[in-house]
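> no FASTA, just this:
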């Protein structure tokens, strides 16, 4: 483990944009992410484009720490975990017409779930004509944003699309549901009902999705065979000594 991060606005009850990360060693923090910039008193690492960020998130986080304390945060966390278990149990209970599980639920560690986040993907053994991206589009009809993700990445050296995991195909997709404090059990009951309606719609429109994904797989395989005209490996340009991100004109004027 090189670093550990936590979302201050998802689970820390702070404002959007607040997050925390700790690196085991300075070497684990790439220079492509953090730039060393001069400031009064010496050099410091900056993660932002203009070397400045508002401190409101830090103040709100500190207030919540003082206001809720460990007991308050534990109560909120227990409630989120219970709601996440409710959604997770529903997904595990959904069966295909032949009796096999329709979803494969992720984010389990030795049988215990450690985050109020539900991640899953359609059972690849069912060879369904639709995927998590199609489910995402269907769920929007019921005012739910259940984001779907492709479990692949594009290799910058040869432009090939490769699987993100060794035990999953490149065209495999997944989705997730983040359980926050403001998500109530009544809202999750509506989410579950929306899942049921969308799954029924996906089954009814199966042949249409099958033809659409066949075209998408053909385009993906065609792109994967392309190569860059250059035969050498692309290298990043060296940064000049004392390099720092340029401040915006507005930020400079305010200072």
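Looks like it arrived, so ask away. Every value quoted in this text rests on a predicted model; they were computed, and no experiment measured them.

> switch to C-alpha atoms for all contacts and neighbour counts from now on
Noted.

> Tell me how far residue 172 lies from residue 190.
27 Å (C-alpha to C-alpha, to the nearest Å).

> Neighbour count: the two, which is higher?
For the pair residue 172 and residue 190, the greater number of neighbours falls to residue 172 (19 against 13), based on other C-alpha atoms under 10 Å.

> so what's the more buried one up against?
For residue 172, the contact set (C-alpha atoms under 8 Å, 6 or more residues apart in numbering) comprises 131, 150, 151, 152.

> try 6 Å this time
Residues in contact with residue 172 (C-alpha atoms under 6 Å, 6 or more residues apart in numbering) are residue 151.

> what's around residue 173, how many residues?
By other C-alpha under 10 Å, neighbour count at residue 173 equals 21.

> Next one: the nearest residue to it once chain neighbours are set aside from residue 15, what distance?
Leaving aside its chain neighbours, residue 173 sits nearest to residue 150 (4.4 Å; criterion: C-alpha to C-alpha, 6 or more residues apart in numbering). In this view, residue 150 and residue 15 are 28 Å apart by C-alpha to C-alpha.

> Repeat that for residue 211.
Applying C-alpha to C-alpha, the value for residue 211 to residue 15 is 43 Å.

> okay, pairing it with this:
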């Protein structure tokens, strides 16, 4: 006599995951399920859905790091259960954060003595860093206005219309007016002269961007500093500068070391940078560094002791993981100046390869600059038949995620495609992307003829009506590719 097993036992010991009852019904979407399921089934079901996400390394829209060394992955996983805020329990992690702050502050030329501790903190990306920096400027401005007996209810920040959305969030959440310098065709960053003209006695700071998300360009912080010094002398104000170096802060020191944008300029009081961008750490870690202790008001610093010891905290978030902080320290000591410089130079060279390939097609205008974040922003010379959004959508069939977007006011009539070059974007991938873009252009060029052929049944087009066959298109793509590779080899030689 054979004894039958229960359904639950049978699911676990006899059936494969894909033959079990757990994959035969839809999972709840709005309420927790009543019963548990085996861990293998839960893993497989979620893993299968995640396969529909894009490949992070082919997501060329993102500035965020998508690859790290296996040794760093191990460190991150071993510390994933540590809550950074518990400094008394995890003092070494706190020490590693402080080391990162000191290294980054000196990378940005903070005016510090040899062993003087820098003023800064790790944050959840540059968004939190910008919130903290903005609050410090607002509180310092309010304190001064109160002491002078002047109104302090209408603070404003001057920045460009190319500002990242986190600045708009700060202005909205903390009731600060955002005065934006409009862009214009061919000039897609803040004009320092126009920015200084907009400064008034309610301006808590001017925010400059070292690496615009629109086209990667560095704003002229040196000129802004010089013009603002002149205005401060004329008016008696002391309007400071914050540099949003989210993208460019880990680029400029290594490949543009002579560029003055940081604490070498006297009006730069704080700088934020994203460790999870060109700091080469997975999302999300950011840093904010202040020039001196006086630039961070005491009112923003809190003391707590219920975690075991007296601790200082001046972040918006409280609990957060330790993994990214440990990963940042790993990258700083693993790579050093030499390693970061090599990575950034390689990114820049791959951006040049991509830009030259796009230029050789004769179909695009390049709107990014040579000096800046290693990315290529480009637009179609003729978008009367097909636009940049169609190019972006068609590229997804090849696995590439290349964003298309319109510029802010007053350049909103310009549409741009953008490819961000990260550490894990190799020369081979750059060349392959050019190849696929050429294929997409040929496909879009022939698209109207294909549509009309479907609509008009039994239509015979003699000699293909001047249109290229698939074989001819493929031959042209291959010929272009050969010429492009040969040209690159000749340039290297």
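Received the coordinates, thanks. Everything numeric here is computed off the predicted structure, so don't read it as measured data.

> Now the TM-score, please.
Overlay of the two chains. TM-score (TM-score structural alignment, normalised by the length of the first structure): 0.59; 174 aligned residues with a C-alpha RMSD of 3.2 Å.

> dump the residue contacts of residue 376 of the second structure.
So residue 376 of the second structure contacts 368, 418, 419 (C-alpha under 6 Å, 6+ apart).

> so how many other residues sit close to the closest residue to residue 36 of the first structure other than its chain neighbours?
Of all residues not flanking residue 36 of the first structure in the chain, residue 45 sits nearest, at 4.5 Å (C-alpha to C-alpha, 6+ apart). Applying other C-alpha under 10 Å, we find 15 residues neighbouring residue 45 of the first structure.

> Would you double-check that residue 45 of the first structure falls in a strand?
Yes - applying DSSP: H, G, I helix; E, B strand; the rest coil, one finds residue 45 of the first structure inside a strand.

> Can you tell me how far it is from residue 38 of the first structure?
With C-alpha to C-alpha as the criterion, residue 45 of the first structure and residue 38 of the first structure are 9 Å apart.

> where's the closest residue to residue 98 of the second structure other than its chain neighbours, which helix or strand?
Computed as C-alpha to C-alpha, 6+ apart, the closest residue to residue 98 of the second structure that is not its neighbour in sequence is residue 121, at 7.7 Å. Residue 121 of the second structure is part of strand 119-123, with elements assigned from DSSP states H and E.

> quick check: that strand aligns to which part of the first structure?
Per TM-score structural alignment, strand 119-123 of the second structure has no counterpart in the first structure.

> what's that strand in contact with?
Contacts of strand 119-123 of the second structure from elsewhere in the structure, counted by C-alpha under 6 Å, 6+ apart, are 101, 129, 285, 286, 287, 288, 289, 290.

> The third one: neighbour count?
Just to be clear, that refers to residue 285 of the second structure. The number of residues near residue 285 of the second structure, taken as other C-alpha under 10 Å, comes to 27.

> Identify the residue of the first structure aligned to it.
Per TM-score structural alignment, residue 285 of the second structure is aligned with residue 18.

> show me the contacts for the residue nearest to its match when sequence neighbours are not counted.
Of all residues beyond its chain neighbours, the one nearest residue 18 of the first structure is residue 8 (4.9 Å), with distances taken as C-alpha to C-alpha, 6+ apart. Residues near residue 8 of the first structure by C-alpha under 6 Å, 6+ apart: 14, 18, 19.

> which residues sit against the strand or helix carrying residue 252 of the first structure?
Assessed by DSSP H and E, residue 252 of the first structure sits inside helix 249-254. By C-alpha under 6 Å, 6+ apart, no surrounding residue is in contact with helix 249-254 of the first structure.

> what about it, distance to the chain center?
Helix 249-254 of the first structure has its C-alpha centroid displaced from the chain centroid by 33 Å (C-alpha atoms, centre = their mean, to the nearest Å).

> Flag every buried residue along that helix.
By 16 or more other C-alpha atoms under 10 Å, helix 249-254 of the first structure has no buried positions at all.

> try stretch 179-195 of the first structure
179, 180, 181, 185, 188, 191, 192, 194, 195.

> any idea how far the second one lies from residue 85 of the first structure?
Think residue 180 of the first structure. Using C-alpha to C-alpha, one gets 13 Å for the distance from residue 180 of the first structure to residue 85 of the first structure.

> The fifth one too?
If you measure residue 188 of the first structure against residue 85 of the first structure using C-alpha to C-alpha, the figure is 11 Å.

> Quickly list what's touching both of those two.
Common neighbours of residue 188 of the first structure and residue 85 (C-alpha under 6 Å, 6+ apart) do not exist.

> The longest helix along the second structure aligns to what range in the first structure?
Looking across the second structure with DSSP state H, the single longest helix is helix 323-361. Alignment of helix 323-361 of the second structure against the first structure: residues 56-94, by TM-score structural alignment.

> For the matching stretch, buried residues please.
Buried residues in stretch 56-94 of the first structure (16+ other C-alpha under 10 Å): 57-58, 60-61, 64-65, 73, 76-77, 79-81, 83-88, 91.

> what's around the counterpart of residue 403 of the second structure in the first structure, how many residues?
For residue 403 of the second structure, the aligned residue in the first structure is residue 147 (criterion: TM-score structural alignment). Residues lying near residue 147 of the first structure (other C-alpha under 10 Å) number 17.

> ditto for residue 201 of the first structure
Residues near residue 201 of the first structure, counting by other C-alpha under 10 Å, number 13.

> Residue 211 and residue 15 of the first structure: who's more crowded?
When residue 211 of the first structure and residue 15 are compared for neighbours, residue 15 comes out ahead with 16 against 12, by other C-alpha under 10 Å.

> Point me to the helix or strand that includes that one.
Under DSSP H and E, no helix or strand contains residue 15 of the first structure.

> Looks like it contacts residue 9 (just checking).
Yes - contact criterion C-alpha atoms under 6 Å: residue 15 of the first structure and residue 9 qualify, at 5.1 Å.

> Let's verify residue 408 of the second structure: helix, strand, or coil?
On the basis of three-state DSSP, residue 408 of the second structure is classed as coil.

> What ranges does the stretch 151-300 of the second structure have for its helices?
Under the criterion DSSP state H, counting those that start in this stretch, helices of the stretch 151-300 of the second structure are mapped to 165-173, 192-198, 221-235, 252-255.

> cool, the stretch 101-250 of the first structure as well?
Remark: helices assigned in the stretch 101-250 of the first structure by DSSP H, counting those that start in this stretch are 132-139, 185-204, 206-224, 249-254.

> Can you check which part of the second structure the longest one sits on?
Mapped onto the second structure using TM-score structural alignment, helix 185-204 of the first structure covers residues 427-446.
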